[in-house]
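> Got a predicted model here, sequence first, then my questions.
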Amino acid sequence: MLVRKFDSHVALDSDDKDALAALPHRVREMSENSYIFRERATPGECAVLLEGFAFRQKLNRDGERQIVSLHIPGDPLNLQSLLLDRTDHGVQALTHAKVAMIPRSAMRQLALDRPNIATAFEISNLIEASILREWLMNVGQRNAQTRIAHLLCEIATRLKDRDLLGHYEVELPMTQKQVGDVTGLTAVHVNRSLKALEVEGSIERYRRAIRCPNWEELVRVADFSESYLHLGRQAAAC
């Protein structure tokens, strides 16, 4: 999954792919809501999500949480730790998950030895920053219903890009409280917004499964453009 993730940004040659695949690692099984990294930790490893979902979060002194990113299989979870010695946020498993833990020293050496891979690391970090900017726009300038629709569009688009989505159906592994922690809304507002999208025919809900039968309408309601996800190889890096 890591090879495919980085090859989607930069054209990796066979030696690059072999070097990524040969990275030493151990696989950790993570239970739902367990910490992969804690804030202010000094990690000696870089993590790649193999199965399940994960999220990054910030907590204020009162324990209130803001989820600042969501991660799907294939995502590296802490590439910034290659150069920063302390984490400024926590990383938790959203669902039961499998995570590959790779020694930070091995990842750093790989980036030094293989320029294409170093470029892929940098592009991955830049895309994460782009997504964060869009999330700031979502929380700051869009209404509740649009925020929820935008989140659904993003998750569906990212899963589809990894061939992890069938017929625009998302198994949303989040409680309404967690959706609120992403979008800056209360669980009550999240529930109302989901119901409104359902009544309008933009989505259909079956427990945690959400289908998008009218994708174009959901995209319109969400004010969504996938351009900020920078899908595909970046021409300047090829």
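Arrived safely.

> From here on, just use CA atoms for contacts and neighbour counts.
Will do.

> burial count for the nearest residue in space to residue 203 that is not next to it in sequence?
In this structure, residue 203 finds its nearest non-sequential neighbour in residue 212, 4.7 Å apart by Cα to Cα, 6 or more residues apart in numbering. Neighbour count of residue 212, defined by other Cα atoms under 10 Å: 22.

> okay, pairing it with this:
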Amino acid sequence: MSSEPSLVLEPMVRRLSYWSKLNADDRGAILDLPHRAKLLERHGYIVREGEKVSQSCVLLSGYAIRQKIVAGGARQIVAVHMKGDLVDLQNSFLGTADHSVQVLTDSQIAYIPAEALKKLAFDRPTVGMALWLDTLVDASVFREWIANVGRRDAHTRIAHLLCEFALRLKVAGLGEATEYELPMTQEQIADCTGLTPVHVNRTLKALEVEKLIERRSGRSVTIGDWRKLAAAGDFDSTYLHLHENEGALTVRTPGVRRPGRA
């Protein structure tokens, strides 16, 4: 039998390598983590709010969302995840899921026992630091999304979200900074931004009229003028904590804030 390690968790290695300089032994230890790969169909749940959780999950392909359902049944999407993301690290370490995680598309995932991750983090401090940094960046994105929903108007919220996806998809190797496929429907964008699907549709059309974006098909987005779209979205990429030499930042707007629209 081959002694070569499984490469199933390679997307996780690439993700954590972005935050810390991992050596060959660190990478090997991640690849050797016990895991169970599974294909989840579109809209399937990785975990539901209230469940007891003893494992984390790495997204190997596809897209997933974190969401909260309020008493009236309305949904707020609080994060969108893509290939390589550790989408359930918080729930698995806390023991009980305080929110649900659901896949948007058919997705390949790998479940990893939480205890194995904890042991790896303590045994290999560089990996532990990478896991810590990953959760800190998640928290940074959460803060920006709170500001986006709470203090920006619809036009600014949508423009901001489009800019964020442009950079994140570029870094993940899933699109270009100026052209990509949105992983969400307009209803799901509405749940990200606290708007109605009708309002989202009108705002996207307005951005097209302003020639800030072009949509050649249902979910395709082409950004005509990155700096103008970033200005319209009050977008500054600092909260994503991308590397200064990151290629996606070649289109970044200068870090000058502008007031949101009234």
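Structure's in. What do you need? Keep in mind the model is a prediction, meaning the values are calculated, not measured.

> Give me the TM-score for this pair.
Once the chains are overlaid, their TM-score stands at 0.95 when taken by TM-score structural alignment, normalised by the length of structure 1; 233 aligned residues with a Cα RMSD of 1.2 Å.

> picking that back up, tell me which residue of structure 2 lines up with the residue nearest to residue 203 of structure 1.
In structure 2, the residue paired with residue 212 of structure 1 according to TM-score structural alignment is residue 223.

> correct me, but that match touches residue 178?
Yes: using Cα atoms under 8 Å, residue 223 of structure 2 makes contact with residue 178 at a distance of 4.8 Å.

> which residues of structure 1 fall in strands?
All strands of structure 1, identified by DSSP state E, fall at 26-30, 35-37, 45-51, 54-59, 65-71, 90-93, 97-103, 169-171, 204-206, 209-211.

> In contact with the match of residue 212 of structure 1, which residues are there?
178-179, 212-214, 229 (Cα atoms under 8 Å, 6 or more residues apart in numbering).

> at 10 Å instead, please
162-163, 166, 176-180, 207-208, 211-215, 229 (Cα atoms under 10 Å, 6 or more residues apart in numbering).

> Kindly report the same for residue 34 of structure 2.
Contacts of residue 34 of structure 2 by Cα under 10 Å, 6+ apart are 9, 110-113, 116-117.

> And it, what's its match in structure 1?
Match for residue 34 of structure 2 (TM-score structural alignment): residue 24.

> Same check on residue 53 of structure 2?
Residue 53 of structure 2 maps onto residue 43 in structure 1, by TM-score structural alignment.

> Quick check: that match vs residue 100 of structure 1, distance?
14 Å (Cα to Cα, to the nearest Å).

> Please say which of those two ends up with more neighbours.
Neighbour count, other Cα under 10 Å: between residue 43 of structure 1 and residue 100, residue 100 has more, with 21 against 18.

> how close does the longest helix belonging to structure 2 sit to structure 1?
Assignment by DSSP state H gives helix 125-151 as the longest helix of structure 2. Mean deviation of helix 125-151 of structure 2 relative to structure 1 after superposition (mean Cα distance after the TM-score superposition for structure 1): 0.7 Å.

> From the centroid of structure 1, which residue is nearest?
By Cα atoms, centre = their mean, structure 1 has its centre lying nearest to residue 71, at 2.6 Å.

> That residue matches what in structure 2?
By TM-score structural alignment, residue 71 of structure 1 lines up with residue 81.

> who's in contact with that match?
59, 62-66, 87, 101-104, 138, 168, 183.

> ok, and the closest non-adjacent residue to it?
Per Cα to Cα, 6+ apart, closest to residue 81 of structure 2 is residue 64, 5.0 Å.

> In structure 1, what residue corresponds to that neighbour?
In structure 1, residue 64 of structure 2 lands on residue 54 (TM-score structural alignment).

> Against residue 174 of structure 1, how distant is that match?
10 Å.

> Could you tell me which residues touch both of those two?
Shared contacts of residue 54 of structure 1 and residue 174, counting by Cα under 10 Å, 6+ apart, come down to 94-95.

> Which one of these two is surrounded by more residues?
Ranked by neighbour count (other Cα under 10 Å), residue 54 of structure 1 and residue 174 place residue 54 first, with 28 against 13.

> That one contacts residue 78, correct?
No: between residue 54 of structure 1 and residue 78 there is no contact under Cα atoms under 10 Å: 11.6 Å.

> Which neighbours do the two have in common?
Common neighbours of residue 54 of structure 1 and residue 78 (Cα under 10 Å, 6+ apart) are residue 91.
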